[in-house]
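Student: pasting a predicted model and its sequence here:
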Amino acid sequence: MPEGHSVHRLARQFGDVFAGERLAVTSPQGRFAQGAALLDGHILIGSTAHGKHLFLEFENSLILHVHLGLYGAWNFGGDASFRGASSIGAPRRVGEREVRDDAGADNPAYAGPPDPVGAVRVRLTSAHGWADLRGATTCETITDAEAASVLARLGPDPLQNLAGNRESFTEAALAKRTPIAALLMDQKVIAGVGNVYRAEVLFRQGLDPWLPGTALPAEAARRLWDDTVAVMSDGVRDGRIVTTPPRYWTASEGLPAPEDSHFVYRRQGLDCRNCGTPVALAELGARKLYWCPSCQSA
């Protein structure tokens, strides 16, 4: 499932490409026809993300709310004014790395979007570009009040890092007997963390993933929040989850190869990069959990 950094990058891309534009909004698949009709012909005035939720705000006080889930993805394209990723989402299909395509720069004779391919839930079209959504768990047109209700159910987002968020996370985590690895995946406790960030920040902080929240020292919870802010911010910048420092990379320039990018995620059975102990794998909450039994024993 795309993690919070990808959704924040989506919000930024929508702002860069479509903010201030009057959009044609359609549902080629047909499943979102009523919701699309409410937005069709209106100007996009803002795009924000909170955790894994994307909110596209239109001038008529309605909002397109999208949660990509496991299989959702946005595809983009346009003329020479379009810049950015051509696909964000659905890691199982397009890979963790965003797919980039600046072909518009070489195609000044842009004649509009291509015919829809597959089950396109919603298509947004401006005079200069287009965006198609497929496979999302949630795609709905909602009011400001309904958006506020969604946000009220979510915990603080590390990529907003607003005043009080750190302490809100600390208080919520320390109040539960749930293992800290499960708490990091609880969107009511912290919004936007997924399976990769969960495994990596726990390793980086040397925390036993099975430690109950009630046993976590408050200062350790604050450091965990701070590290999550740091690595997710890197993800927004890079368009990839990279949690290892350059000394672990075989590449001499740019970002590391995928196999060098993580400490424990999907490295079960391989030697821990720090101590050599085989990385462990278990299931927690129907998701795979990776950790080093030696480095994360406290």
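Tutor: Thanks, I have the structure now. Since the structure is predicted, the reported quantities are computational estimates derived from the model, not experimental observations.
Student: from here on, contacts and neighbour counts on C-alpha atoms
Tutor: Noted.
Student: ranges for the strands of this structure?
Tutor: All strands of the chain, identified by DSSP state E, fall at 24-26, 44-50, 53-58, 62-67, 73-78, 85-89, 99-100, 120-125, 129-134, 138-143, 280-284, 287-291.
Student: which among those strands is found nearest to residue 242?
Tutor: strand 287-291 (15.8 Å; Cα to Cα).
Student: flag every buried residue along that closest one.
Tutor: 289-291 (16 or more other Cα atoms under 10 Å).
Student: can you pull the contacts of residue 56?
Tutor: 11, 44-48, 63-65 (Cα atoms under 8 Å, 6 or more residues apart in numbering).
Student: the same query, at a cut-off of 7 Å, please.
Tutor: By Cα atoms under 7 Å, 6 or more residues apart in numbering, the contact set of residue 56 is 46-48, 63-65.
Student: measure the closest residue to it other than its chain neighbours to residue 252 for me?
Tutor: Among residues not flanking residue 56 along the chain, residue 47 sits closest, at 4.5 Å (Cα to Cα, 6 or more residues apart in numbering). Taking Cα to Cα, to the nearest Å as the measure, residue 47 falls 36 Å from residue 252.
Student: here's the one I want to compare it with:
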Amino acid sequence: MPEGHTIHRLAAEHQAMFGGDKVTALSPQGRFAAGAARLSGATLQETEAYGKHLLHHYDIGETLHVHLGLYGAFAGGEGEPPVPVGQVRLRLTSDRHWLDLRGPTACELFNPTDVDALRARLGADPLRDDADPAGSYAKIRRSAKSVASLLLDQSIVAGAGLVYVCEVLFRAGIPPTRPGREIDPAQWEPLWTDLRELMREGVRRGRIDTVRDQHLPEVTGRPPRVDRHGGEVYVYRRAGQPCLVCSTEVSRADLAGRNSYWCPACQP
């Protein structure tokens, strides 16, 4: 599932493609036909990302809400669109661009009340200027659950997925199993700052890179990482391999229904 940096990149791309333009909307697949009919002829005013949710705000007072989930993806380009291939849930076109959406978990129209309800149930998004890390920390500090599961809870921190959570905890030297109530302010503040900076870098690069300069392949002489997720990471999906810092074998365990990765020596 795409993490928050990807959704923020998409929001910026879609604003550049369609912002201020009148769109034509179709649902070649048919599953969003009624919604597409309501969008056709509307002008896109603004796009917004909140956590893993993408919002297109239109001048008709309605908002297109998309959650990509595990299988959702966008494809687009300039000029005339190609003949739809496969299960295209939504096609947007303008005089300048076209955009296809396939396989999302959610593709629906929201009214302003729906949008407010979505924002209310989401936690702080590290990539948003209106983020409230103090509110997120208050929830974490009250909980006996593991800090990894709390950071993955979108009602506490919106947008961070398994890669960022594993990596930011490694960089902070905090084991994923530590109860949230044992995270003190001196640990939370740099953890939040680091998460925000890593995710901002993800927006800039279009991939997740978390390894500090001194541990990069070109410095240490190790082979670059080869993985479909891309980017250089410390522990994510590196179970059984040596830690890039201390050479201890990276551990993996199920935590709150998700695989979690950490270094037992660097995250005691």
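Tutor: Arrived safely, thanks for sending. Given the structure is predicted, the values throughout are model-derived calculations rather than measurements.
Student: among the contacts of residue 56 of the first structure, who's most crowded?
Tutor: residue 63 (25 neighbours; other Cα atoms under 10 Å).
Student: residues near the nearest residue to that one once chain neighbours are set aside, how many?
Tutor: Sequence neighbours aside, residue 57 is the residue nearest to residue 63 of the first structure in space, at 4.5 Å (criterion: Cα to Cα, 6+ apart). Look at residue 57 of the first structure: counted by other Cα under 10 Å, it has 24 neighbours.
Student: mind putting the buried residues of strand 287-291 of the first structure into a markdown table with distance to residue 118 of the first structure?
Tutor: Formatted as a markdown table, these follow (distance: Cα to Cα, whole Å):
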| residue | distance to residue 118 of the first structure |
| --- | --- |
| 289 | 33 |
| 290 | 35 |
| 291 | 38 |
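Student: list the contacts for the nearest residue to residue 51 of the first structure once chain neighbours are set aside?
Tutor: Closest residue to residue 51 of the first structure apart from its sequence neighbours, by Cα to Cα, 6+ apart: residue 192 at 3.6 Å. Counting by Cα under 7 Å, 6+ apart, residue 192 of the first structure makes contact with 3-4, 51-52, 157.
Student: what does residue 140 of the first structure give?
Tutor: By Cα under 7 Å, 6+ apart, the neighbours of residue 140 of the first structure are 35, 64-66.
Student: that one -> the second structure?
Tutor: Using TM-score structural alignment as the criterion, residue 140 of the first structure maps onto residue 108 of the second structure.
Student: so what corresponds to residue 263 of the second structure in the first structure?
Tutor: By TM-score structural alignment, residue 263 of the second structure lines up with residue 292.
Student: give me the distance between its match and residue 44 of the first structure.
Tutor: In terms of Cα to Cα, residue 292 of the first structure sits 46 Å off from residue 44 of the first structure.
Student: so which of those two has more stuff around it?
Tutor: residue 292 (30 against 23).
Student: make sure the more buried one is actually in contact with residue 276.
Tutor: No: counting by Cα atoms under 7 Å, residue 292 of the first structure does not reach residue 276; the two are 9.1 Å apart.
Student: residue 175 of the first structure reaches residue 214, doesn't it?
Tutor: Yes: between residue 175 of the first structure and residue 214 there is a contact under Cα under 7 Å: 5.7 Å.
Student: what about these two, which has more around it?
Tutor: More neighbours surround residue 214 than the other of residue 175 of the first structure and residue 214, with 17 against 14 (other Cα under 10 Å).
Student: distance of the more buried one relative to residue 193 of the first structure?
Tutor: For residue 214 of the first structure relative to residue 193 of the first structure (Cα to Cα), the value is 20 Å.
Student: perfect, that will be all.
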